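> No sequence on hand, only this structure:
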């Protein structure tokens, strides 16, 4: 699985677009897998920092327990319009790594934002990526640009 920096080095334009869509509204949705394999959708605030993609959540929250048991996830930006003509859509899938040494990340977070969460009140995950997708509208076509690790990028346009 690729770190965000590795993906961005391979696909800088797609990475910039996807990152901008997640930055447009800090709130995003993450899909995790429950114990029984059913999907769970939860809110998160993804953070692109230090060449990685991070998500934090309350300790022992259901989404955190899901990721600690099965690290697979899908992350979806907040889509603001049904037509997607204004901004587009972005999705990221991959694997979440539970991060126990939060010191450097939290220091850098404080320097960037002024926010300093209590490390004991935060489960932190570093996300690696296996798939990144953008969906935009160009003229009368919906354009899906998808990258899969080891397979490169595929563009599909649909009217």
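Looks like it arrived, so ask away. Everything numeric in this text was worked out from a predicted model, so none of it was measured.
> drop to CA atoms for contacts and neighbour counts, all remaining ones
Will do.
> Could you give me the buried positions within stretch 152-159?
Neighbour-count burial for stretch 152-159 flags residue 153 (criterion: 16 or more other Cα atoms under 10 Å).
> what sits up against that stretch?
Contacts of stretch 152-159 from elsewhere in the structure, counted by Cα atoms under 8 Å, 6 or more residues apart in numbering, are 140, 141, 142, 143, 144, 145, 146, 147.
> From those, list the buried ones, please.
For those, burial is judged from neighbour counts taken by 16+ other Cα under 10 Å, and it is met by 142, 143, 144, 145, 146, 147.
> Between the residues you listed, which sits nearest residue 9?
Comparing these against residue 9 with Cα to Cα places residue 147 closest, at 12.8 Å.
> Point out the other helices and strands that the single longest strand found in the chain packs with.
Once the chain is assigned using DSSP state E, the strand that runs over the most residues is strand 123-138. Strand 123-138 makes packing contacts with helix 4-10, helix 12-24, strand 52-57, strand 89-99, strand 141-148 when contacts are defined by 3 or more Cα pairs under 8 Å, 6 or more residues apart in numbering; DSSP states H and E.
> another structure for you, compare them:
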């Protein structure tokens, strides 16, 4: 599987990236799927941050999700459906790998801008897939972006 940083996705498909980012920024909490030691899935709540042209995941020190990602960086992240269950803005999810950031300067830059509670684990997202599912008129529209093949749109009635 090929991976790309958020910045590459934003360069390749700026309008789609803006739609996806807006959907994540509309609500504070989202659902992160990681893999446990035995390979079974773990779902947990998570806040995401877009800074410096990238998508970031911050976690409490030694949280199960952080330990999962340190062991196996694969993840899936699903946007909050919203309080009214309207799915306004569509259903958005991303998947890929989370790269832990340990470089002191990079962490300091993040801390200066975001002011997160410390200590924490910081991960930068590398995308393998971005998917948005929405209803447009009488069609179900699924847009998928992957590094390499790019954007694909499927419409169903």
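On my side now, so go ahead. Model, not experiment: these values are computed from the prediction.
> Overlay the chains and give the TM-score.
TM-score for the superposed pair, counting by TM-score structural alignment, normalised by the length of structure 2: 0.91. Supporting figures: 151 aligned residues with a Cα RMSD of 1.3 Å.
> and the longest strand of structure 1, which stretch of structure 2?
The counterpart of strand 123-138 of structure 1 in structure 2, using TM-score structural alignment, spans residues 121-136.
> in that stretch, what's buried?
For stretch 121-136 of structure 2, the buried set under the neighbour-count rule, 16+ other Cα under 10 Å, comprises 121-135.
> what do you get for stretch 43-60 of structure 2?
Neighbour-count burial for stretch 43-60 of structure 2, counted by 16+ other Cα under 10 Å, picks out 46, 47, 48, 49, 54, 55, 56, 57, 58, 59.
> export those to a markdown table and tack on distance to residue 156 of structure 2?
Formatted as a markdown table, the buried residues of stretch 43-60 of structure 2 follow (distance: Cα to Cα, whole Å):
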| residue | distance to residue 156 of structure 2 |
| --- | --- |
| 46 | 32 |
| 47 | 32 |
| 48 | 31 |
| 49 | 33 |
| 54 | 32 |
| 55 | 30 |
| 56 | 33 |
| 57 | 33 |
| 58 | 37 |
| 59 | 38 |
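> Tell me the one of those residues nearest residue 40 of structure 2?
Each of the buried residues of stretch 43-60 of structure 2 was checked against residue 40 of structure 2 using Cα to Cα; the closest is residue 46, at 18.7 Å.
> The closest one corresponds to which position in structure 1?
Match for residue 46 of structure 2 (TM-score structural alignment): residue 44.
> Kindly report the same for residue 65 of structure 2.
In structure 1, the residue equivalent to residue 65 of structure 2 is residue 63, according to TM-score structural alignment.
> cool, residue 90 of structure 2 as well?
For residue 90 of structure 2, the residue aligned by TM-score structural alignment is residue 88.
> number of nearby residues for its match?
Counted with other Cα atoms under 10 Å, the neighbours of residue 88 of structure 1 add up to 23.
> I'd say it and residue 133 touch.
No - look at residue 88 of structure 1 against residue 133 with Cα atoms under 8 Å: they stay out of range, at 10.6 Å.
> Ignoring the adjacent residues along the chain, who's closest to residue 98 of structure 1?
residue 125 (4.6 Å; Cα to Cα, 6 or more residues apart in numbering).
> Next up, the contacts around that neighbour.
In this structure, residue 125 of structure 1 makes contact with 54, 55, 56, 96, 97, 98, 99, judged by Cα under 8 Å, 6+ apart.
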